[in-house]
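In: Turn this into a structure:
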Amino acid sequence: MEYQLSQAGNKGKVLILKVTGIFFVALAILGVVLPILPTTPFLLVAAACFAKSSPTMQRKLLANKTFGPLIHDWQKYRSIPRKAKRIALLTMILSVCWSAFMLQSVMLTALVVALVIGPFIFLLRLPESK
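Out: Predicted coordinates for the structure are as follows:
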């Protein structure tokens, strides 16, 4: 009886991880189109979910010509390519500038800067791969 409950629990975890992985892939796809959403972090979360739930989906992500190398570098070396890092940082800066222009409020602009500063510093400090 205990074994059956354990098996059911594992199946539930696997299903939740697969659904979560698919959700983050969808967010990553939106991130390709919308400059306010990052793409790579969502793919990294999806790859981590698929690593524990669906090796087939993980292989598909790693086999992707565009995103596979980014995921591989992160998983193996905890680094991102210099070009991806520069694009991400520049996009964050431009998004903050655009937000400041559109909001025209010092308080709201300060809030945007406060929300972006942590991820900006995190990304800035990441090691770069070749």
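
In: alpha carbons only for contacts and neighbour counts from here, please
Out: Will do.

In: Next secondary structure element downstream of the lengthiest helix in the chain?
Out: Looking across the chain with DSSP state H, the single longest helix is helix 2-33. From helix 2-33 onward toward the C-terminus, using DSSP states H and E, the following helix or strand is helix 40-53.

In: how about this one, so we can line them up?
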Amino acid sequence: MLRVVYLLLGWLCVAVGLVGAVLPVLPTTVFMILAAYFFAKGSPRAREWLVERSVFGPHIKAWEAEGAISTRAKLLAVAMMALVFGLSVYFGVAWWVLAIQAVCLLAAGSFVLTRPAPRESP
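Out: So this is what the prediction gives:
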């Protein structure tokens, strides 16, 4: 039964990650890494399918092997964070929401930027 739960969580993460590929407010790579984790516990075949995708596989492998994020992915992530914050300012989001958003985005951006680059770039 637990394997089924892990498999469902894995597919949920894949779905949210694919939505994140279109919407700048959801981090695609994080959800794909989570999907790989859940698939490893629930379905090795599904994990292999995900890790073998040319778009996500190298990033997942780099994270699992080295805790690394490619320079391109770092720049894209930080750019999307800045875009979301800029849109929030543009649309007049309340100051206290902007403050919370700024703290969260600064923390997330700092984390992403301080990860090493993979030895072999994905």
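
In: Using neighbour counts, pick out the buried residues of the longest helix of the first structure.
Out: Neighbour counts over helix 2-33 of the first structure (16 or more other C-alpha atoms under 10 Å) mark 14, 17-25, 27-29, 31 as buried.

In: likewise stretch 44-54 of the first structure?
Out: Neighbour counts using 16+ other C-alpha under 10 Å place Leu44, Val45, Ala46, Ala47, Ala48, Cys49, Phe50, Ala51, Ser53, Ser54 of stretch 44-54 of the first structure among the buried residues.

In: Counterpart of the third one over in the second structure?
Out: Going back to what we said before, that points to Ala46 of the first structure. Under the alignment (TM-score structural alignment), Ala46 of the first structure pairs with Ala35 of the second structure.

In: Now do its match against Phe56 of the second structure, distance only.
Out: Relative to Phe56 of the second structure, Ala35 of the second structure is positioned 11 Å away (C-alpha to C-alpha, to the nearest Å).

In: And the equivalent of Val51 of the second structure over in the first structure, which helix or strand is it part of?
Out: Using TM-score structural alignment, the equivalent of Val51 of the second structure in the first structure is Leu62. Secondary structure assignment for Leu62 of the first structure, by DSSP H and E: helix 55-63.

In: after superposition, how close is whatever helix or strand comes next after that helix to the second structure?
Out: Downstream of helix 55-63 of the first structure, the first helix or strand assigned by DSSP H and E is helix 68-77. Superposing on the second structure and averaging over aligned pairs (mean C-alpha distance after the TM-score superposition for the first structure), helix 68-77 of the first structure comes out at 0.8 Å.

In: got the contact list for helix 68-77 of the first structure?
Out: The contact list for helix 68-77 of the first structure, computed with C-alpha atoms under 8 Å, 6 or more residues apart in numbering, reads Thr40, Leu43, Leu44, Ala47, Leu61, Leu62, Ser79, Ile80, Pro81, Ser129.

In: Leaving out chain neighbours, which residue sits closest to the residue nearest the centre of the first structure?
Out: Centroid-nearest residue in the first structure, with C-alpha atoms, centre = their mean: Pro41, separated by 1.4 Å. By the measure of C-alpha to C-alpha, 6 or more residues apart in numbering, the closest residue to Pro41 of the first structure outside its immediate chain neighbours is Ala28, 7.9 Å from it.
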